[in-house]
Structure formats: C-alpha cells, structure tokens
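coords please:
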Amino acid sequence: MPKPPVRSGFVTPAGGVKCTRKLVDILNNREIAIALWLLAISIYIFSSSKMAEVRNAFKGVMAALFVRQIMSVLCLMVAYMVIVIYWLSDLGLWNFEQLKNTVFWCVSVGFISLFKLEKIKKDKHFFKHSVMDNLKLLAILQFVVGVYTFTLWVEVLLVPVLALLGAMLAIAETDRKHHQVKVFLEYCLSSFGAVLIVYTLCMLITNFGEFGKEKTAYDFFVPPLLTLCYLPFVFFMLVYSTYEQVFVRLRFSIQSRFHRYAAKLYAFILFNVRLSLLERWSFQVAKANIESHSDLIDTFKYIFKVRYSEKNPKEVPKEQGWSPYKAKEFLVNEGLSTGFYNKSFEEEWLASSPMEEFSDGIIPDNIAYYVEGSEDVAKVLKLKVNVNDASRTHQACEKLEAMAEALSISSLNLPLSKGMKSAISGCNSYSEKVEDKTITLVVEHWPNHKFNGFALKLLISSI
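The predicted model follows:
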C-alpha cells in the first residue's frame, strides 16, 4: 500500500511558481512595465558607487518614516483596513483578485491622506469631494481606458517616455519663459491621450469580453468603496491630531496643571468635533492670561459670543463702515477667504486671508485680503500685493486691479474710477474720495531688494 504524501510547512517550487504566476496575472502589462523600471532603478541606486548620496538620503527618509508615532498611526490604519476588507469580503464585495487594487489604494490614497491632514482640515468639502470625485465622468473614463493596455514591450518603452514628458512639463510650468515648451509638451501628452482613447474604443468593439468580465466590475467599484469606508478613520485621525496639537499648545498657554486639565475637559465637552471652534479657542487662550478658573471660563464665553455674532451680524450704518462678518466674505468668490475676525490688540480686531500666490518663478508674487476695525464695525478693507520680482509688475498690477474692482463693487456697489485704474496700472500712489469712503493706493518700494521688489496696498476706509 503506497504511503500518503508527507505534508511540509514549506512552499514547494511548483507552488511558488504557481503563486508567482497568479500575482503576475493580477498585474496588467502597464503595471508590469512600471514594476520592471522601478526594479531596474532600485538595483542601479543600491549597487552603483555614484548613488551613495541618494542611498544616504533614502536611509534618512526611512529613518524619519519609521519613528514610533508614524508607525503607530500606519499600523492602526492597516488594522482598520484589514477589518474593512474582511467585512467587505464577507459581504462578497472583495476577493483576492482585488489585492493589487487594494495595495495601490493604500499607497496612493490611504497613506497619503494621513500626511495631508492639515490640508484636509482646511478643506471644508473634503469628505463630499472624496466620494463625488470617484463618480465623475473623468474618473470613469480613466478606468475604462486603463482596462486595455498595449503589449509589454510597448508599455516598457512608453513608461520612461511619459515619465520624462511629465517631469519636463512640471518644470516648464514653474516659469512663464518656458510657455512654448509647456504648450508643446501638453500637446504631446494630449495626443497620446487621444491615441489611448481611440485604441480603447477599438478594443471595446473587437474584444468586449475582456471588459465584460466580473473582475472588471470589482475593479471599478472596490477603490471608491474602500475610500468611502476609509473616511470615518480619516475623520477620527483628524479629530485626534487636532486635539493633540491644541493640548500641546496648552502646556505653554496655561501654567496651572489643574486649570490645564479643566481646559481639556471643558474643550472636549463644549467643542467635541467642532474643530474650527477648538482651534480658535486655543489661539484665544494663548493671548489670554489664565490665572484663575473664571479666566478660563471667559475664554469659552468669548468664543461662543463671537460665534453668535457671526451667525447674527449686526446692521452697521453705511457711514460707519461695514459689518466685519459680511466684509470678510467680500472676496470669497475671487479665492480670498479670510480666517476668523478676532481681537488683535486692545480695541483692534482683524481678519486676514492666507497669502495667495498667482505667478511663476522660485519666489512667486502673492496677494492677501485684510479686514480691520472694532468688534462690531469693519473700518478698513485692505488688499496687499507683494511683487517679488519687478519684471512681473504688469501681471501683478492686473491682478490687483481685478481684485480691487471686485472689492469696490462688493463694498461700495461701485466700480473703480478711471483715475484709480490708471494709478494701479502705472504703480503710482493715489487717493480719492468716493461718497463717504476713501480709496487709497500705496506703493512701497523695498530698498536693496535683489529683484527690485515692492508692495502695492489698496485700502477702502471709512476713517
């Protein structure tokens, strides 16, 4: 009687080959081509003596990545996604063939999102856009085009060419002097995109069976489904990181340990997941002198008082100025959104937008919008343009004129006068009265500046 085969804990060569073939079958030709190029580049970097500095830099990056705090978050994210995948698999919405898509999704969406929490925090519509972007026509088109690939040798040749074109386009976009090169590169990439679409249409007609597989349906809905399931984790990390930053700032703002613990407890109860109020309160605490429990309570009262004022702005007589909570929204449609209107000094209040860059170059020009006044009345509306290179003066003046026109219409219901437009175009200081307001253009040249830079300030005031 023959002996039964002995089972071993080790994978046999045949089993290893079978597993490798299964993994290769999961990848399409384009992904195999990218993997081959990455492998070749990695071998060169880690074997060439000329790449010693690159290897040292890579070690530094890996050392920074594998710190306890980052690894804890990444492990938590992996554990969460394992639970999600198990749940989806149990529902029949995930299978082993989606391993590739899941790994790509984790690297391109999951990991990257954790390093963009500060940017996500500023984007009020992030969670809505995360879902809607996966349903847009462009996303569907990109998916359909990605179903069919060229033969492997064609993909191997295309990968470095397209990577080079993309890198050159990124460099050309940094300087207006390379505009013609930029146009040519965009034409090349657009032409390739058109060829890819035509090729896909032909393959859909002649080989629809490849597209009509069950796997294709999984490939389409699994990444958006992973994104949808991942959003609660992103929100949790957003709340956790914000509270952590605020509590660290409290160490320097509140000396008393008792008051610090009380502040944390009250903040969690009163603000919970309203992160904008939490951060606004933390900055108020930094400006206050917390010496007693009543001082601490006053900081919370202040936040809810200004919050109520924002929700219910008072009417301000025209001759006095503007409602600050309306004035801070004057240029929202132009891309200049201010932060909160807060007390800056004893009786002075201020709201300001971030510096918005609008030109090319290593040090781009930028523009910002300010609202200044008292607690209930905005008395000065200010636009400031920093021109970091005098060779871009014309572009900067055009930007200021467009923003000033929008501000004048929003605040005065009047367009800019010809005299003010002429002053802006010529970069000449100028002032004029418009009804009960004053519009002033101030030009401030920066002495000894390498590129002869200067600042342009346009003020509309009721003072």
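
Could you use CA atoms for every contact and neighbour count after this?
Fine.

Tell me the buried residues in stretch 263-274?
Buried positions in stretch 263-274, judged by neighbour count with 16 or more other C-alpha atoms under 10 Å: 263, 267, 273.

closest to Ala57 among those?
Nearest to Ala57, judged by C-alpha to C-alpha, of the buried residues of stretch 263-274 is Val273 at 38.9 Å.

does that closest one really touch Met237, like I thought?
No: using C-alpha atoms under 8 Å, Val273 is not in contact with Met237; the gap is 11.4 Å.

I'd guess Phe143 is in a helix, am I close?
Yes: counting by DSSP: H, G, I helix; E, B strand; the rest coil, Phe143 is located in a helix.

okay, now the nearest residue to Leu416 once chain neighbours are set aside: neighbour count?
With sequence-adjacent residues excluded and distances taken as C-alpha to C-alpha, 6 or more residues apart in numbering, Leu416 is closest to Glu405, at 5.6 Å. The number of residues packed near Glu405 is 16, by other C-alpha atoms under 10 Å.

what do you get for Phe220?
Other residues near Phe220 come to 17 when the count uses other C-alpha under 10 Å.

Remind me what whatever helix or strand it lives in packs against, helices and strands.
Per DSSP states H and E, Phe220 falls inside helix 214-253. Applying 3 or more C-alpha pairs under 8 Å, 6 or more residues apart in numbering; DSSP states H and E, we find helix 214-253 packed against helix 68-90, helix 99-105, helix 112-114, helix 126-132, helix 257-271, helix 275-287.

quick one more, to check against the first:
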Amino acid sequence: MSQPAPPFPIPDQSQIGLEAFGFDLNNREIATLIYIALTILALLLWPKIRGSLGRLVKAAFHPKLTAINLVMSLYVTLCTALLALVGAWEWSNLKTTLLWWITAGFGAVFSASQIKEPKQAIRRQLRDVLTWTAVITFVAEVHSLPLIWELGLLPCIVLVSLMLGMAQVGKEHAILVGPLTWVLSFIGFGFLAFSVGGIIQDPIDFLAWHQLREFAGPLLLSLMFIPFIVGLAAVMIYETQFTSLSFRVQDEALLRYARCRALLVFGLDTDGAQRLTRAIRMMDSPDRAAVDAEIATIKRLKRVEADPPDVDPAAGWSPYRAGRFLESYGLATQDYHRSFNDWWSEAPSVKLTDRAFADRVSYYVSGTEHAATRLRLVVEASYQNDTEAADEAFRVRAQSLLAAVQATSATLPSHLLEDGQECTVVSRLNITVSKTIWGVERLGGYQRSLVVLHPAHVMTLSD
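Down below sits the predicted model:
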C-alpha cells in the first residue's frame, strides 16, 4: 500500500544542498548580506551602541513578545504546510519564505500594535498585497547586476531614501522631494530594465513553476496571515484597555470577568470593549451586575446607532445625525454615551494646518439619552499662527452648523466674531458666540466658541 505524501516532501537525498532549499543567493542578496554584516560589526565595535544593543536584544526576548513571535512562527509554519499540500510550496522556496517571515511577518506583527480597529488590518493587508508594486518588485529581482554594481548602488539607494524622508518631513526641504523621487525612480527603472532583459534572453527559466511559486508564495502567505493579524490586533487592544483599567479597579477577579464577558459578547468589535472599560472607570463601586448591565446598554446603543430613530423636533435633534452636521470638515463625533449626569459625544479635534502646533477645531454634542439639545463648536487659536485664517475657519464652520440645525441660512454676522460675548435667539434657539483669551498676547492665544441651545435644553453643571 502506498504511503501518502508528507506535507513537506523531503528533497532527494543525493541532491541536498543550499540550492535545494533556495539558498542560491544572487548578487543583490549577497551585497545586502555584506552590508548588514558590516553594520552589525560596526555597532558591536561602538561601545555606547553596544550597550544599547544588549538592552534591545533583551527587550526583544521579553516573555510576551517571545510568546507572540512563537505563535506567529507556528502559524506561518501551518500556512506553509497548507501551501505544500496543494503544491504551491516546495523546499526550494524556503529562502523566500524565511525572508517573508523575517520582514513582512514580523513587520505585520509590529504594525498590529498600531491598529486601533482590527478591520483596519484587513484593508491594510489587502492594500499592501494586491498591488502592481509586488509584481514589479518581483520582476526587478529575478536578475541582479554584477556584484560590484550592487555593492555600489545599495548605499546610494539608502542615502537617497533617507534624504527623501527628511525632505518630506521638513517643509524647508520640500523642493528636493521631486528630484530625489526621480533619482530613486531612475534607479528602480534601471533594475527593472536589466532584469527584463535577462528574462527575454532566458524566458524558460522565468516561466518555470519554481518562479511562479517564488512569486505567489509570499502573496498567498500575506493573505493567509490576515486572520492572525486581525486576531492579534484585537488581543492587543483588549490587553491595553483592561491593563489601563487595573489602575482604577483593584479587583482582579472582576477585571478577568469583565474581559471574558467582553470577549464573548463583542469579539473583534473592540469598540464595544473600549466603551465598556470607559464606563467601568466612571462607576463608584463596579461589580459583576453593573458590568452585565453596561454590556447590555452598549449592545442596545449599537443597535440604535445602526438605525437611528426619528426625534421629535420639540425635544431636540437626533444625537446621531447632529454628530454628522460637520462631517464634511472631518468633525464627526464618536459614540453618544452617558457621562455622569449628561449624554454626550465629541469629535476628535482637527488641525487647521500641517504645522506642529497648529490651531485646532473641535465639536461637541450633548443632551439627554434620546435627544441632543446642546451643540458646541470650538476653535483653539494661537497668536503665533494666522489668526485671520483661524477666524475664517470658525466662521465657515459656524455657518454650516447653523444651516444644519436650520437656525438660519444667512451668513454669520461679522460682529459676532469680535471680542467679548454675543448672544441672540433665532427660531427659539439660543445662539452664543464667545471669545476667551489666554496667556500673553505674543505667546498666548484665544478660544472662539459657538454654542447652540435647543429650547428643550436643561442647564447642567457641565454648561
């Protein structure tokens, strides 16, 4: 009886060698390894850097990082085995697989810690994998230049790339972005043209099944890696949220219960878990019953958000629709939730320019559980910036907000932007525009705010 083929078919014993595992390095790979070795040697010979490298290596082998890397490696091994079962992987593809594991695999694990919403990982991975760049890069690396050329060009590419990165950050060097980009494009086109010339001379080698596996293997691994990155991003978000919560709640048993309940109820919906930890922080004496009640409230509010009900105009505005009144300016509010005695939501502040200390604009919606009754637009401006631009930005957004609430379609009167406070009533809506100065004139700034109160609004301490 014939034995089934193993997931990883062993190469012919008589032909085992570096080439059997894909380690027939081309000149570009040799040049890269030479420079990596020289860089490591230089760092080890530099006393000040050597100590930092030791701490870096120690941090890299932290128990939690080691556990993540081990699980990731096992997952990649499983994916490789599945590819081998369908004939999409062989031992001759080992070098390419290890290179993907070291670069793309560990890079994706690192990027998972930067993901705020696991669904972002799916879009990011698909965007990075399904591009023409992967095809062009693969074709350009089929054939490499002579070793002396590779050794000379590699440091030039690194230097130009660093200069381009610095030029993109500093506006004073923006004029160099175009020329440096053209230099990199010219070098890349040269690599591509040389490789294409080699392919034309020997098309049989390029069209071999081994080359197809070399191209498709990393792409398939990247696609198969998406579920792992999504799960890892969710686990990291849960860990961050509940670890920060431990400073407020000392009951470890309750925290474990809340984490398990959140995982079971919300799963990859980390927004629900974040809302839960926020609510627990505001509880005077949280317990399991309070956690269960808050989870039920969050689930109910998510259903309401998905299909917002109509709100009686006499009671106020729909808090979910009011939160999108200034969406065109990037000021869409987050979830509408209870905050002590009020219900409110806020939009993350938006910078008016690209400067490091740029003026910012914010938007807030508050009221009762079922209706928003107070809208507030705020611009924080500095005298060191363009105050006229900040005032104009405030004017434009204020007009849009007033038009959205159907208070008036006319332009905002200019006198309302002068110093002091102005209050008026339009269609029974109480509209207040104010300016508050802070600091000294040269180093300080001011805050302009527009507050729209619905007739149904009840004054609270937060007002």
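
what TM-score do we get after superposing?
After superposition, the two chains reach a TM-score (TM-score structural alignment, normalised by the length of structure 1) of 0.78; 441 aligned residues with a C-alpha RMSD of 4.0 Å.

circling back: can you redo the buried residues of stretch 263-274 of structure 1 as JSON lines, where the extra columns are distance to Val107 of structure 1?
Formatted as JSON lines, the buried residues of stretch 263-274 of structure 1 follow (distance: C-alpha to C-alpha, whole Å):
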{"residue": "Ala263", "distance to Val107 of structure 1": "38"}
{"residue": "Ala267", "distance to Val107 of structure 1": "34"}
{"residue": "Val273", "distance to Val107 of structure 1": "27"}
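
Pick out whichever of these sits closest to Phe358 of structure 1.
Val273 (33.9 Å).

OK, contacts around the closest one?
Val239 (C-alpha atoms under 8 Å, 6 or more residues apart in numbering).

in a helix, that's where it is, yeah?
No: membership of Val273 of structure 1 in a helix is not supported by three-state DSSP, which gives coil.

For it, give its distance to Ser241 of structure 1.
12 Å (C-alpha to C-alpha, to the nearest Å).

and Asp298 of structure 1, what pairs with it in structure 2?
Matched to structure 2 by TM-score structural alignment, Asp298 of structure 1 sits across from Ala293.

So that match: helix, strand or coil?
Three-state call for Ala293 of structure 2 (three-state DSSP): helix.

how big's the offset between stretch 70-83 of structure 2 and structure 1?
Superposed on structure 1, stretch 70-83 of structure 2 shows a mean distance to its aligned partners of 1.8 Å (mean C-alpha distance after the TM-score superposition for structure 1).

What segments of the stretch 351-463 of structure 1 are helices?
Taking DSSP state H, counting those that start in this stretch as the criterion, the stretch 351-463 of structure 1 carries its helices at 393-412, 418-426.

Off-centre distance for the shortest one?
It stands for helix 418-426 of structure 1. Centroid separation for helix 418-426 of structure 1 versus its chain: 36 Å, with C-alpha atoms, centre = their mean, to the nearest Å.

now for that helix, which elements pack on it?
helix 393-412, strand 430-434, strand 437-445.

and those as JSON lines, adding distance to Ala172 of structure 1?
Output for these, formatted as JSON lines (distance: least, C-alpha to C-alpha, whole Å):
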{"stretch": "helix 393-412", "distance to Ala172 of structure 1": "18"}
{"stretch": "strand 430-434", "distance to Ala172 of structure 1": "37"}
{"stretch": "strand 437-445", "distance to Ala172 of structure 1": "30"}
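
wait, which of those is closest to Lys215 of structure 1?
Among these, helix 393-412 comes nearest to Lys215 of structure 1, with 50.7 Å by C-alpha to C-alpha.

what's the mean distance for that closest one versus structure 2?
Mean deviation for helix 393-412 of structure 1: 6.1 Å (mean C-alpha distance after the TM-score superposition for structure 1).

buried stuff in that helix?
By neighbour count on 16+ other C-alpha under 10 Å, the buried set for helix 393-412 of structure 1 is 393, 395-397, 399-401, 403-408, 410-412.

Mind listing what's buried along stretch 366-380 of structure 2?
Within stretch 366-380 of structure 2, the residues that qualify as buried are 366-368, 370-380, counting by 16+ other C-alpha under 10 Å.
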